[in-house]
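>>> any chance you can model this:
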Amino acid sequence: MIPFEEALARLLATAVPVGAERVPLDDAAGRVLAEDIAAADAMPAFDYSSMDGYAVATADLAGSGPFTLPVRGESAAGRPLPALDRGAACRIFTGARLPPGSDAVVPQEDAARSGDEITVREAPRAGAWVRRRGADLAQGAVALRRGARLTPGKVALAAALDRPTVLVARRPVVTVLCSGDELRAPGSPGAAGTVAESNSYFVAATARAAGAAVRVAPFVPDDAARAAEAVSTALRGSDLVVTVGGVSVGDHDVIRPALEAAGVTLDFWRVAIKPGKPLAVGRAELSRGGAVHVLGLPGNPASASLTFVLFGVPLLRALQDDHAPLPPRVVVRAAGALRRQAGRAEFLRARLEIAGGELVARISANQASGAVTSFAEADALVVVPADQDRIDEGDRLQAIRLAEI
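A predicted model of the protein is given here:
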């Protein structure tokens, strides 16, 4: 077995970005930028009012107030811009350009209007209630950097920068291949001892959330020749092939030899983590150049889900040249105590709560590798270092929030 950190580093070191494509802004959320986006003009592009009120020149309001000014003209957003007459005020609305000659805005609640005049008790300071040109971004400044995943806020910024399309990483193509004679589709009839297959649903949904395009292949029976054929087919047109089950050393574990028969070179097999030790990682070199990554996940549901979260998601992000492929970790306080055997890093499914102003992780009672329920109930993975043999009430540990993978 190799340590978790070494295994992950070795996997990510082999990731080569899959290329880029240009997409409309409507389709950009969740994608990874493949270009820097700079501000063609300053943002905002002009001085404007942040309040409804009156634009004035502070030089006209010298000395002590109150001051009475005639109101001449009006500036509204998107309308022609009037100039400010000397010694006068100009009616102005939120978002409207500041008239030439003015340098401040008096909010309408601070001005008493009578007919075509306003009275102001105190002179505003220069720049009051004015959003200056370039306050957000200087002309030419990089607003969005290559490698950033486009959140809704970033998409909105690209739109504000007048970009109808953006260059983003192509979606990596993932093929999911589940093996086992016992598998059947949910809702379909099956003989005694068969189970409704669930792992492909977790892997596919998680991969799509990480930006991938997903194909789910037909189930692979426990037959060496058919498994080798299925693996060869899955490799075609994929950037990542994820197999589930059949990577251990049992008599019916046909996937490892099928991978090797299809030309997959395994980099490592077995990682010092719990659950998920029998993880196979390799690549198949393509005749046209490049390579297809292969992750052979264990078949137990919790193990399969965990290993794909820990290895599959960072790999998919790295294939998109995401500048932050690893999920962020938060510090949590443990609720309850646990004794364990040291030697492997353990990732405990847990629920997060707020107690006493702190983030608390309530570790799930059922940590069995075959428990589908554990990931359905969990919203975090509590990380227990390999050399730690116990968790005590109140211990502070790192955790991975599943919503952020």
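
>>> please count neighbours and contacts with C-alpha atoms only from this point.
Will do.

>>> give me every residue that touches the nearest residue to residue 39 once chain neighbours are set aside.
Closest residue to residue 39 apart from its sequence neighbours, by C-alpha to C-alpha, 6 or more residues apart in numbering: residue 140 at 5.0 Å. The contact partners of residue 140, by C-alpha atoms under 8 Å, 6 or more residues apart in numbering, come to 38-42.

>>> and the furthest pair within the residues you listed?
38 and 42 (10.0 Å; C-alpha to C-alpha).

>>> end to end, how far does stretch 313-324 reach?
11 Å (C-alpha to C-alpha, to the nearest Å).

>>> same question, stretch 242-254
Terminal-residue distance, stretch 242-254 (C-alpha to C-alpha): 14 Å.

>>> buried sites along that stretch?
242-248, 252-254 (16 or more other C-alpha atoms under 10 Å).

>>> who touches stretch 142-154?
With C-alpha under 8 Å, 6+ apart as the test, stretch 142-154 has contacts from 28-39, 137, 158, 320-324.

>>> hey, where'd the helices end up in the stretch 201-350 of the chain?
Counting by DSSP state H, counting those that start in this stretch, the stretch 201-350 of the chain has helices at residues 224-235, 255-261, 301-307, 313-319.

>>> of these, which is nearest residue 359?
helix 301-307 (21.9 Å).

>>> how far away from the center of its chain is that closest one?
21 Å (C-alpha atoms, centre = their mean, to the nearest Å).

>>> tell me what that helix is packed against?
helix 199-209, strand 291-297, helix 372-377 (3 or more C-alpha pairs under 8 Å, 6 or more residues apart in numbering; DSSP states H and E).

>>> can I get the ones you listed in JSON lines with mean neighbour count?
Shown next, in JSON lines, are the helices and strands packed on helix 301-307 (neighbours: other C-alpha atoms under 10 Å):
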{"stretch": "helix 199-209", "mean neighbour count": "19"}
{"stretch": "strand 291-297", "mean neighbour count": "26"}
{"stretch": "helix 372-377", "mean neighbour count": "16"}
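
>>> mind putting the ones you listed in CSV, distance to residue 19 included?
Formatted as CSV, these follow (distance: least, C-alpha to C-alpha, whole Å):
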stretch, distance to residue 19
helix 199-209, 17
strand 291-297, 13
helix 372-377, 33
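
>>> sorry, back to before: among the buried residues of stretch 242-254, which are in strands?
The members of the buried residues of stretch 242-254 that map onto strands under DSSP state E are 242-244.

>>> pick the one among those residues closest to residue 285.
Using C-alpha to C-alpha, those come closest to residue 285 at residue 242, 16.0 Å.

>>> another for comparison:
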Amino acid sequence: MSSSTDAVSVEEHRQRVLDAIDPLPAFDQPLMEAFGLAVAEDVHATVALPGFDNSAMDGYAVARADVATASEESPVHLPVVGEIGAGQASLMAVSPGTAVKIMTGAPVPAGADSVVPYEWTDRGVANVVISRAPTLGQHVRRRGQDVSAGDLLVEAGSVLGARQIGLLAAVGRPSVRSRPRPRVVVISTGSELREPGTALGRDSIYDGNSFLLAAAARQAGAIAYRVGIIRDEPQAFLAALNDQLVRADLVVTSGGVSMGDYDVVKEALAPLGTVWFGPVAMQPGKPQGFGTVGEDAVPIVTLPGNPVSSYISFEQFVLPAIRKMMGRSPYVRPEADAVLTHPMTSPAGRRQFARGTLSVVDGRLAVTPVGDQGSHMIGDLAESDALIVVAESVTRVEAGETVTVLPLDEEF
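A predicted model of the protein is given here:
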């Protein structure tokens, strides 16, 4: 792929990435491993829930006709012919005119159609005094009342949460066909970078980007591998990249994609002819790159080095790629409308993604721009919970106008 000096739109570059990404192959995974993953099959119940009529209360299983007249003034006396505990169903039937002690979850024996709770009895052992009559079928959970055999439980494409995992286990599924978490390798480049916890020189900075991007990838559902800092030397970068490809479904780099003398990612990858580099009509995040590397054509997304540019680029291009690999949709965050609380300007011809904080004012969603919109202001980024999206054709937005926002902390 060749480089281009003509800026492409955000949608064009995102589509470039998505067109080259395929969902990862699905396979059967144990239920707990499938938590948070997209199911790749329709799952139907093979058993009913409950699987048998069972008691919803601790009490006595009876035929309702035998206790229909029971009251405080005129209680009914019945012999107790046995006891049934959950998972201990030795008594399968009862005769008319008798009662059987029964525990919650235990199967209701043939001949009984209702359960009298302990609270309505004297809790007798050989004989029981019943002072209140249940309605027919009261406190009995009927077979198939919750789920019938053959019911569709989970549709293909659904994401398995705790409730869905519990349901699949309850119908006896030990595993489910689902798409795995993508393995995302994150590489930061820059001779000025240092690991947190080490000493800084006069011209060095701590590497926050790789932590930011690896955490964002993990939050998106991927398995993130953060690689140590790579100095601004093309051969060092290529060596590190080649070492990582064996465990990568996707590679994300930060830095080295602009027009400088030490833009190592661009210098190393451009000669391969498989990676496009060029400007995208957005602010921040104008310099971008995307392509494939290695014998297996592993997708690589190359992001700019300023932390805010890097994060916003991740949101626009990497997050959609991860979600498509996982079989999850939508690929991009849902937009919302909000009232702008303070005026702001925006560059002509470029879509601005400004940081903001959301609130509710007079019953409406409102957004306040956060601090300086410089692409290095990671403190302002951490304070934000939304991106304010200003179209390429708009150069100023007044307070009180409605703007488009991307909430950052909402699951989707």
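
>>> what's the TM-score here?
In this superposition the chains share a TM-score of 0.84, using TM-score structural alignment, normalised by the length of the first structure; 398 aligned residues with a C-alpha RMSD of 3.2 Å.

>>> which of the contacts of residue 140 of the first structure are conserved in the second structure?
Using both residues aligned by TM-score structural alignment, their matches' C-alpha atoms under 8 Å, the second structure keeps these contacts from these: 38-41.

>>> got a quick PyMOL command for the buried subset of these?
The following PyMOL line selects those of those that are buried, judged by 16+ other C-alpha under 10 Å:
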select buried, resi 38+39+40+41
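
>>> for residue 128 of the first structure, state which of the kept ones among the contacts of residue 140 of the first structure is nearest.
For these, the nearest to residue 128 of the first structure is residue 41 (23.5 Å; C-alpha to C-alpha).

>>> which residue of the first structure sits opposite residue 53 of the second structure in the alignment?
Alignment note (TM-score structural alignment): residue 53 of the second structure maps to residue 47 of the first structure.

>>> which residues touch its match?
By C-alpha under 8 Å, 6+ apart, the neighbours of residue 47 of the first structure are 97-98, 130-133.

>>> inside strands: which ones of those residues?
Short answer: the contacts of residue 47 of the first structure in strands (DSSP E) are 130-131.

>>> which one (most neighbours) among the contacts of residue 47 of the first structure?
residue 98 (29 neighbours; other C-alpha atoms under 10 Å).

>>> please name the nearest non-neighbouring residue to the equivalent of that residue over in the second structure.
Under the alignment by TM-score structural alignment, residue 98 of the first structure pairs with residue 108 in the second structure. Distances taken as C-alpha to C-alpha, 6+ apart place residue 54 nearest to residue 108 of the second structure, at 5.0 Å, with adjacent residues excluded.

>>> which residues does that neighbour contact?
Neighbours of residue 54 of the second structure in contact, by C-alpha under 8 Å, 6+ apart: 104-108, 140-143.

>>> now swap in residue 184 of the second structure and tell me
Applying C-alpha under 8 Å, 6+ apart, the residues near residue 184 of the second structure are 214, 217, 222-225, 248-252.

>>> recalculate using a threshold of 6 Å.
Contact partners of residue 184 of the second structure, counting by C-alpha atoms under 6 Å, 6 or more residues apart in numbering, are 224, 248, 250-251.

>>> closest to residue 87 of the second structure among those residues?
For the contacts of residue 184 of the second structure, the nearest to residue 87 of the second structure is residue 224 (44.2 Å; C-alpha to C-alpha).

>>> if you drop the residues flanking it in sequence, what lies closest to that closest one?
Nearest to residue 224 of the second structure is residue 184, by C-alpha to C-alpha, 6+ apart, at 4.9 Å.

>>> check the offset of stretch 53-73 of the first structure from the chain's centre.
Here stretch 53-73 of the first structure is found 50 Å from its chain centre; the criterion is C-alpha atoms, centre = their mean.

>>> rewinding a little: remind me which helix or strand the residue nearest to residue 224 of the second structure belongs to.
strand 183-188 (DSSP states H and E).

>>> give me the number of residues near residue 64 of the first structure?
Around residue 64 of the first structure sit 9 other residues, with neighbours defined as other C-alpha under 10 Å.

>>> re earlier: and the buried residues of stretch 242-254 of the first structure as CSV, adding distance to residue 279 of the first structure?
Below are those laid out as CSV (distance: C-alpha to C-alpha, whole Å):
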residue, distance to residue 279 of the first structure
242, 11
243, 10
244, 10
245, 10
246, 10
247, 7
248, 8
252, 16
253, 13
254, 14
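
>>> ok, now which ones touch residue 365 of the second structure?
With C-alpha under 6 Å, 6+ apart, residue 365 of the second structure has these contacts: 338, 359.

>>> check the secondary structure at it for me.
strand (DSSP: H, G, I helix; E, B strand; the rest coil).

>>> how many neighbouring residues does the residue lying closest to residue 64 of the first structure once chain neighbours are set aside have?
Excluding its sequence neighbours, the residue lying closest to residue 64 of the first structure (C-alpha to C-alpha, 6+ apart) is residue 122, at 7.2 Å. Residue 122 of the first structure has 16 neighbouring residues, counting by other C-alpha under 10 Å.

>>> measure residue 122 of the first structure to residue 61 of the first structure for me?
Distance from residue 122 of the first structure to residue 61 of the first structure, by C-alpha to C-alpha: 8 Å.

>>> residue 191 of the first structure maps to what in the second structure?
In the second structure, residue 191 of the first structure lands on residue 201 (TM-score structural alignment).

>>> same check on residue 240 of the first structure?
Match for residue 240 of the first structure (TM-score structural alignment): residue 250.

>>> give me every residue that touches its match.
184, 299-300.

>>> ok, the residues you listed in the first structure: which stay?
Contacts conserved in the first structure for the contacts of residue 250 of the second structure, using both residues aligned by TM-score structural alignment, their matches' C-alpha atoms under 6 Å: 184, 299-300.

>>> which one of these sits closest to residue 343 of the second structure?
Nearest member of those to residue 343 of the second structure, counting by C-alpha to C-alpha, is residue 300, at 37.5 Å.

>>> can you tell me how far the counterpart of the closest one in the first structure is from residue 236 of the first structure?
Using TM-score structural alignment as the criterion, residue 300 of the second structure maps onto residue 294 of the first structure. Residue 294 of the first structure sits 12 Å away from residue 236 of the first structure, going by C-alpha to C-alpha.
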